[in-house]
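Q: Need coordinates for the following:
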Amino acid sequence: MEDLIKKTRTYRRFQQDRLISEQTMATLIDLARLGGSARNCQPWQFMPVTDGGRCRAIFPFLAWAGYLTDWRGPEPGEQPSAYVLCLLNRSRLKGNEREAHFDLGIASQNLLLGAMAEGIGGCRIGAFSPKLADLFEMPEHLEVGLVIALGYPAESVVIEPVEGDNIRYWRDETGVHHVPKRSRTDVLVDLPWRS
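A: All right, here's what the predicted structure looks like:
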């Protein structure tokens, strides 16, 4: 599990012509839906997209890699071969929306871990144009909360230690993507107990 978690990085360049089967997409959706849910509301629904034309229609509405200011996103040939649209079904909310977003974190991580177990990389994209919804006949009770881009990776992503307080990811001259992660010492906290 530790190795799988270490390999489950954010991938943004893919082998676009290498398709993901409908069966694999169905399995990934199952992994997402089986995650824990506050009050067991299960307010998230998922729409897999594997058709090339539809993937190309979604792509212009997405923003990619905010820290890589000179990069506009993957070029043709390196774009995702599939997406999962994560749709919040407001009619299923029984608690507050904040709880639903915890559920989405669990669901999306389950999906991405399952994808990486099959050699498929992914990228959670929360930066997208609201006009993305205009591609669909969207009922009022549904709204797009997250887009997950998927594909077989066409890049290497490595974990680096954080130097100082610099958490910005970068690409080196060979195109390897470096992601700084804080050390265990930096994330552990030992608060004094009140007597």
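Q: make it CA atoms for all contacts and neighbour counts henceforth
A: OK.
Q: How about the secondary structure of the spatially most central residue of the chain?
A: With distances taken as C-alpha atoms, centre = their mean, residue 124 lies nearest the centre of the chain, 2.1 Å away. Of the three states, residue 124 takes strand according to DSSP: H, G, I helix; E, B strand; the rest coil.
Q: and for comparison, fold this next one:
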Amino acid sequence: MNDLIRKTRTYRRFHQDRAISRETLTELVELARLGGSARNCQPWQYQLVTDSETAAAIFPHLGWAGYLSDWRGPEQGERPSAYVLCLLNRQRLKGSDAEAQFDLGIATQNLLLGAMEQGIGGCRIGSFAPHVARLFQMPEHLELSLVIALGYPRETVVLEETDGDDIRYWRDQNSIHHVPKRKLSELIVELPRQAG
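A: This is a model prediction of the structure:
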């Protein structure tokens, strides 16, 4: 599990010609389905995209990497071969939107861990144009909240500890993607108890 978690990074460049089947995406959504859910309301539904025409229609409307401002996203041949669109079903929502977003974090991490176990990388994309939802006949009670791009990775991602507050990811001259992580010692705190 430790190794799988370390390998489950955000990948943004893929072997576009390697297809991912609908059956594989269905298996990954099964893992998402099994995650915890606040009030057990399970408000998330998923649109699976495996055909290249729909994938190509989605691609231009996605934002790819906020810290890589001069990079417009993966080139032709490096684009995702599949997507999972995460749709909030407002008719099933019993708690707050925040609770639903916590559920989505759990669900998508399950999905991405399962994908990586099969050698498939992914990228959660919250920056997308409204046009993505308009590609589909979307009922009013469904709201597109997140796009997960999937494919077989075509890049190397390296984790490294940061010595300060600069947590911006970057690429070196060999196009290796570096992701700074805060040290474990900076995450664990010892808070004194309140008196009384």
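Q: For the residue nearest to the centre of the first structure, give me its contacts.
A: 10, 108, 146-149 (C-alpha atoms under 8 Å, 6 or more residues apart in numbering).
Q: Quick check: the farthest pair among the residues you listed?
A: 10 and 146 (14.4 Å; C-alpha to C-alpha).
Q: In the first structure, where's the longest helix?
A: helix 97-117 (DSSP state H).
Q: Show me what it is packed against.
A: helix 2-7, helix 22-33, strand 121-125 (3 or more C-alpha pairs under 8 Å, 6 or more residues apart in numbering; DSSP states H and E).
Q: let's see 10 Å
A: With contacts taken as 3 or more C-alpha pairs under 10 Å, 6 or more residues apart in numbering; DSSP states H and E, helix 97-117 of the first structure sits against helix 2-7, helix 22-33, strand 44-49, strand 82-89, strand 121-125, strand 142-151.
Q: With distance to residue 190 of the first structure as added columns, please give the ones you listed in CSV.
A: Putting these into CSV (distance: least, C-alpha to C-alpha, whole Å) gives the following:
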stretch, distance to residue 190 of the first structure
helix 2-7, 24
helix 22-33, 33
strand 44-49, 35
strand 82-89, 36
strand 121-125, 32
strand 142-151, 34
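Q: Select, out of these, the one closest to residue 66 of the first structure.
A: Here strand 121-125 is closest among those (C-alpha to C-alpha), at 10.8 Å.
Q: distance between that closest one and the chain's centre?
A: Distance of strand 121-125 of the first structure from the chain centroid (C-alpha atoms, centre = their mean, to the nearest Å) equals 3 Å.
Q: Figure out which of the helices and strands packed on helix 97-117 of the first structure is closest to residue 162 of the first structure.
A: helix 2-7 (15.7 Å).
Q: Which positions in that closest one come out as buried?
A: residue 7 (16 or more other C-alpha atoms under 10 Å).
Q: Give me the residues contacting it.
A: Residues external to helix 2-7 of the first structure that are found in contact with it (C-alpha atoms under 10 Å, 6 or more residues apart in numbering): 1, 8, 109, 112-114, 116-117, 119, 121, 156-159.
Q: okay, the residues you listed in JSON lines with distance to residue 29 of the first structure next?
A: JSON lines is the format used below for the contacts of helix 2-7 of the first structure (distance: C-alpha to C-alpha, whole Å):
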{"residue": "1", "distance to residue 29 of the first structure": "20"}
{"residue": "8", "distance to residue 29 of the first structure": "17"}
{"residue": "109", "distance to residue 29 of the first structure": "11"}
{"residue": "112", "distance to residue 29 of the first structure": "10"}
{"residue": "113", "distance to residue 29 of the first structure": "12"}
{"residue": "114", "distance to residue 29 of the first structure": "10"}
{"residue": "116", "distance to residue 29 of the first structure": "14"}
{"residue": "117", "distance to residue 29 of the first structure": "14"}
{"residue": "119", "distance to residue 29 of the first structure": "16"}
{"residue": "121", "distance to residue 29 of the first structure": "15"}
{"residue": "156", "distance to residue 29 of the first structure": "25"}
{"residue": "157", "distance to residue 29 of the first structure": "24"}
{"residue": "158", "distance to residue 29 of the first structure": "27"}
{"residue": "159", "distance to residue 29 of the first structure": "27"}
